[in-house]
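**Student:** One predicted model, sequence on top.
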Amino acid sequence: MSFTVAIIGRPNVGKSTLFNRLIGRKLAIVHDMPGVTRDRRSAPASLLGLEFEVIDTAGLEVSGPETLEGRMRQQTERALAEADVALFLIDGRAGLTPMDEHFAQLLRRQKTPVILVANKCEGKAGDQGMYESYGLGLGDPIPLSAEHGLGLGDLLAALLPYSKELPYDEDDEFGFTPEPEEIPDIDEGDEVVIPPPPDRPLHVAIVGRPNTGKSTLVNCLLGEDRMLTGPEAGVTRDSITVKYEWRGRPIKIVDTAGIRRRSRVEESLEKLSVADTLNSIRMAEVVVLMLDANMVLDKQDLTIARLVLEEGRALVIAVNKWDAAIDRAESLQRLGDRLQTSLPQVRGIPTVTLSALRNQGVDDLMEAVFEIHSLWNARVPTSRLNRWLDEMITRHPPPLSKQKRRIKLRYMTQVKARPPTFAIFVSKPDELPESYMRYLVNGLRDVFGLDGVPLRIHLRKPKNPYVD
C-alpha cells in the first residue's frame, strides 16, 4: 500500500461506517450504540482508484489509563503514530462538542497530518456543524456522508498529496479467500499424500467463551499489545485479523469475540459480535478453541467445538491459564472424558496446555496447528482406499437390506480435501446403518492416521446402465 490512513474521532461519529465504505464491504460492526469499536482494525482500501491502507479505531474519550476507555485510547494513539495521515471525523448534524475541541487540540500537537471531515452531512442537516468546525484550526472541513457515499471525490482530492505511488501488490488481500484446489493425481503411489505448505498465509481463528485469554494469546504471539485486553469479560467485539509469521510460515490470526450461551445473548450488539465470530469460523482453516484450565469443556465449549467440526474446520483445543490451574490432573482427566463422551465423532483432537500471559506452551500450540492443518489437507490414493475397503468388508460385511439382500459397497474414492471427503458407491445407500458408517470412519482414522480432523463420507448409488 502507498500510504496509511487512520480514522479517528469521538464515539458514534461514523468511523466504522466510513471504514466499511472505503474497503467496500461490511467488515466492521456498525451500531447506534456509542463505543462499539474497541480494537484497531486495518484493511486495504480503494477510493476511486487510489489504493491505501485504512485503520478503524476506537472512539476518543477522556478517561484514565487504567480504565477500559483509557486502554482503548492508547490503541487509537498507536494507530495515529503508525499512520501517514489521519481523518478526524466530527458529527455534522450534532455540531461541535467540547470533546471534539479537546481532541483537536491534542491532534495539533501530533506530527501526523490531519484532515478534518464533517460526517453525516447529507442534505443540509450537517451544514451548521461543518461551519462550526472551521474553529478547530485544522483547515477546511470536507463535507461527507459515509452512510450514503457522498463527498468521496473531495476526500480523494485531500488524500492524493499523501500517495507515495508505490506499486500495489494485488495478491495481498485482507481475509481468507478460498482458492480453487488443484487436485493431484492421487492414483500415483500408494501412500497418503500430504501436500507441501502453501505460499499463502494459513488462516487461524481463535474462539471460545468470554475471558478465556484469546486476545492475550494474540498479543503473546505478536510480542506486543496489539489487542485490547483486561479483566473485564467481553472486551473484544469485532473479529480482528492480524498478520503473523511463525518459523517462516505466514499466518493470518483472527481474534474473535467470546461466545456465550444463546439464552444469555440479549443485546443486539452482542448478537452482531457472535455473528461476526461465526463467520470467522466459516472462513478459517484451523480453529483454536480456548478453554479456561479451571472450567474445562463445559456445555458452551462443547457447543462451539461441535459448530467448528460441523463446518469442517480443523480444531485444536488450547487449555489456557495452566499456570493458575487448581488441580491439573483433574482438569486433564475431565478434558479426556468429555472429549470421549461428547465428541466421539472426531477422535484424537489435539489438545495443548499453555499460559498465554506467561508465554508458556505457545510454540507447542503452533506446532499442533500446523500438524492438524497438514492432516486436514491429506489425500489418500484411490487404489489403496479400495484395497482397504475390501478388507473392511471382508472383516465385517454390511447388513442385509429390507429385501434380505446384502448391501454392496462397490467403489470408494476421495473427492476432496479440506476436510478429507470420500464418496462410496453403494447399492442401497439409504439402508446402510449409521453404525456401519462409524465402523468405516474409525477404520479410516486407524489405517490412514486421520485422527483429529473431521471426515465426511457421501454415499452414492451407481447408475444403472440398463435403466433406459
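**Tutor:** All right, it came through fine. Numbering: from 1, shown residues only.
**Student:** hey, let's count contacts and neighbours off CA atoms from now on
**Tutor:** OK.
**Student:** how about stretch 378-398: buried residues?
**Tutor:** Buried positions in stretch 378-398, judged by neighbour count with 16 or more other C-alpha atoms under 10 Å: 378-386, 388-390, 392, 398.
**Student:** out of the residues you listed, who's nearest residue 448?
**Tutor:** Relative to residue 448, the closest of those is residue 380; by C-alpha to C-alpha it sits at 7.8 Å.
**Student:** and the buried residues of stretch 378-398, which of them are in helices?
**Tutor:** Among those, the ones falling in helices (DSSP state H) are 382, 383, 384, 385, 386, 388, 389, 390, 392.
**Student:** Is it possible to get CSV of the residues you listed that adds distance to residue 224?
**Tutor:** Output for these, formatted as CSV (distance: C-alpha to C-alpha, whole Å):
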residue, distance to residue 224
382, 47
383, 50
384, 48
385, 47
386, 51
388, 50
389, 51
390, 55
392, 52
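**Student:** coming back round to it: now the buried residues of stretch 378-398 in JSON lines, please, with extra columns for distance to residue 462.
**Tutor:** Shown next, in JSON lines, are the buried residues of stretch 378-398 (distance: C-alpha to C-alpha, whole Å):
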{"residue": "378", "distance to residue 462": "26"}
{"residue": "379", "distance to residue 462": "23"}
{"residue": "380", "distance to residue 462": "22"}
{"residue": "381", "distance to residue 462": "21"}
{"residue": "382", "distance to residue 462": "17"}
{"residue": "383", "distance to residue 462": "19"}
{"residue": "384", "distance to residue 462": "21"}
{"residue": "385", "distance to residue 462": "18"}
{"residue": "386", "distance to residue 462": "16"}
{"residue": "388", "distance to residue 462": "20"}
{"residue": "389", "distance to residue 462": "17"}
{"residue": "390", "distance to residue 462": "18"}
{"residue": "392", "distance to residue 462": "20"}
{"residue": "398", "distance to residue 462": "17"}
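**Student:** also this one, for the comparison:
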Amino acid sequence: MSFTVAIVGRPNVGKSTLFNRLVGKKLALVDDTPGVTRDRRPGDAKLVDLRFQIIDTAGLEESGPETLEGRMRAQTEAAIDEADLTLFVVDAKMGLTPVDKTLAEMLRRRGKPVVLVANKAEARGSDGGFYDAFTLGLGDPCPISAEHGEGMIDLRDAIVAALGEERAFPPKEDVAETNVDVVDLNDDEEGAEDDDETAYDDSKPLRVAIVGRPNAGKSTLINRFLGEDRLLTGPEAGITRDSISVEWDWRGRTIKMFDTAGMRRKARVTEKLEKLSVADALRAIRFAELVVIVFDATIPFEKQDLQIVDLVLREGRAAVLAFNKWDLVEDAQAVLADLREKTERLLPQARGIRAVPISGQTGYGLDRLMQSIIDTDKVWNRRISTAKLNRWLEQQQVQHPPPAVSGRRIRLKYMTQVKARPPGFMISCTRADALPESYVRYLTNGLRQDFALPGVPIRIHFRASENPYENKKKKKR
C-alpha cells in the first residue's frame, strides 16, 4: 500500500460506515449505539484509483487515562501517529460539538495532513452543520454520505490534494524477470493421487483465532505475543467487540491472529450489539485454520467453555486449549493434574487435544503454546495413503468384525482419504445405513490412535457399494 489513513472523530459520526465503504466489505460492526468501535481495525481500502491502508478507530472522548474511554483514546492517538493522513469525520446533520473543536485542536498540534469530512450530508437540514465545519480551521470540509456512497469522488480529490500527487501515486517498481516454477497440475491439495502423502508446508501464513468466555485474557495474550499494547485490555468484561486481525512472525513464519469478542451462553446474549459481536467471532472461527480456546485457569471448564470447544470441533477447525492466568494458580502441579483428568473426561470428542498452561500477563508458556499450534496444524493437514488405510481397515475388521444386523453381516470393502483440513475418509461398504454408531466410534478412535491424529475432528463417510443386479427383474424360466 502506498500510504496509511486513519479515520477519527467523536462517537457515532459514521466512521465505521465509512471504513466499510472504503474497504468494500462489512468488516467493522455498525450500530446506532455510540462507542461500538473500541480497538483500531486496519483494512485495505480502494477509492477510485487510490489504494491505501485504512484504520478504523474508536470515537474520541475526553476522559481520564485510567478509564475505558481513556484507553480507547490512547489507541486512537496511536493510530493517528502511525498514519500519513487523517480523515476527521464530523456529523453535518447534528452539527459541531465542543468535542469536535477539541479534536480539531489536537490534530492541528500534530501537524500531519488532515482532510475534514462532513458525513451525513445527504440528510435534510445538514447545510448548517456543513458550513459550521469551516470554523474548525482545517480547510474546506468534504461533504459525503458514507451510508449511500455519495461524495466519494470529492473525497478522493481531497486526499490527493492533502498528500500530493507523488505521495498518493508512488512510481511503480519495475518487476524483474524471474524463473517460473513448473507446477504439476495433478498434485492437487485434495489428492488426485491420494497415495502421495504430501509434506507439510510451513511457509504458508497460518490463520489463528483466539476465542473464549469474556474476560479470559484473549486480548492480553495477543498483546504479549506482539510485544506491544496493540489491543484494548482492562479489568472490564466484554471490552472486545470487533474481531481484530493482527500479523506477526514466529520463527520466520507469518501468523495472522484474530482477537474475538467473549462468547457468553446464548440465553444471556440479549442485546443486539452483543449478538453482532458473537456473530463476528463465529465468522472468525470459520475463517481460521486453527482455534486457540482460552480458559481461565482459576475457574476452568465452565459449561460455556465446553460448548465453545464443541462448536469449534463441529466447524471442523483444529483446536488447542490454553489455560490462561497460570500466574494466579497456587499449587500448580495439583491443578495441572486435575486439568488433565478433566480434559480427558469432559472432552471425549477431542481425545488427545493439546492443552498448555500459559500466562498472557507474564509471558509464561507462550513458546510452548505456539509449538502446540504448529504441531496441531500439521495433524490437521495430514494425509494418509490409500494403501496404508486399506491395510489398517482389514486389521480392524479382523480384531473387531462389523456387527450382523438382521442376520446379515456388514462388509467394509475399501477406504481412502478424500480430504484434509480436517481429515476426512470415505469407506465403501454394504448396507451403510445399518452400521451402528458404536462401530463408527471404534473406527474413529482407531484412526486417531494408529495414525497419530490427536485433538482434531475426524470425519468418516460411508458409501454403499452399487449392486448391478439390484434394479433388474428376474427372468422368467
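**Tutor:** Sure, I can see it. Computed from a prediction, not measured in an experiment: that's the story for all the values here.
**Student:** if we can go back for a sec, going by distance to residue 414 of the first structure, which of the ones in helices among the buried residues of stretch 378-398 of the first structure wins?
**Tutor:** Distances from residue 414 of the first structure to those, taken by C-alpha to C-alpha, are shortest for residue 382, at 6.9 Å.
**Student:** Would you check that the closest one makes contact with residue 186?
**Tutor:** Yes: in terms of C-alpha atoms under 8 Å, residue 382 of the first structure counts as a neighbour of residue 186; the distance is 6.6 Å.
**Student:** can you count the residues close to residue 242 of the second structure?
**Tutor:** Neighbourhood size, residue 242 of the second structure [other C-alpha atoms under 10 Å]: 26.
**Student:** hmm, back to that, which one among the buried residues of stretch 378-398 of the first structure gets closest to residue 265 of the first structure?
**Tutor:** residue 378 (38.2 Å).
**Student:** what's the counterpart of that closest one in the second structure?
**Tutor:** In the second structure, the residue paired with residue 378 of the first structure is residue 382, using TM-score structural alignment.
**Student:** isn't that match right up against residue 423?
**Tutor:** Yes: the criterion here is C-alpha under 8 Å, and residue 382 of the second structure meets it with residue 423 at 7.0 Å.
**Student:** At the geometric centre of the second structure, which residue do we find?
**Tutor:** For the second structure, the residue nearest the mean C-alpha position is residue 284 (3.2 Å; C-alpha atoms, centre = their mean).
**Student:** which element is the equivalent of that residue over in the first structure on?
**Tutor:** Using TM-score structural alignment to pair residues, one finds that residue 284 of the second structure aligns to residue 280 in the first structure. Using DSSP states H and E, residue 280 of the first structure sits in helix 268-283.
**Student:** what's next to that helix, contact-wise?
**Tutor:** Residues outside helix 268-283 of the first structure that contact it (C-alpha atoms under 8 Å, 6 or more residues apart in numbering) are 29, 31, 36, 176-177, 203, 205, 207, 237-239, 254, 256-259, 265, 287, 308, 311, 313.
**Student:** Show only the entries of those found in strands.
**Tutor:** 203, 205, 207, 254, 287 (DSSP state E).
**Student:** Take the residues you listed and write them to CSV, including neighbour count.
**Tutor:** Shown next, in CSV, are these (neighbours: other C-alpha atoms under 10 Å):
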residue, neighbour count
203, 22
205, 26
207, 31
254, 26
287, 28
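**Student:** The stretch 351-477 of the second structure: helices as residue ranges?
**Tutor:** Taking DSSP state H, counting those that start in this stretch, the helices of the stretch 351-477 of the second structure run over residues 366-380, 386-399, 437-450.
**Student:** Ok, which of those helices comes nearest residue 349 of the second structure?
**Tutor:** When these are compared by C-alpha to C-alpha, helix 437-450 sits nearest residue 349 of the second structure, at 9.6 Å.
**Student:** Can you give me the buried ones in the closest one?
**Tutor:** 440, 443, 444, 445, 446, 447, 448.
**Student:** Please convert those residues to a markdown table, extending it with distance to residue 151 of the second structure.
**Tutor:** Formatted as a markdown table, the buried residues of helix 437-450 of the second structure follow (distance: C-alpha to C-alpha, whole Å):
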| residue | distance to residue 151 of the second structure |
| --- | --- |
| 440 | 60 |
| 443 | 62 |
| 444 | 58 |
| 445 | 60 |
| 446 | 62 |
| 447 | 59 |
| 448 | 58 |
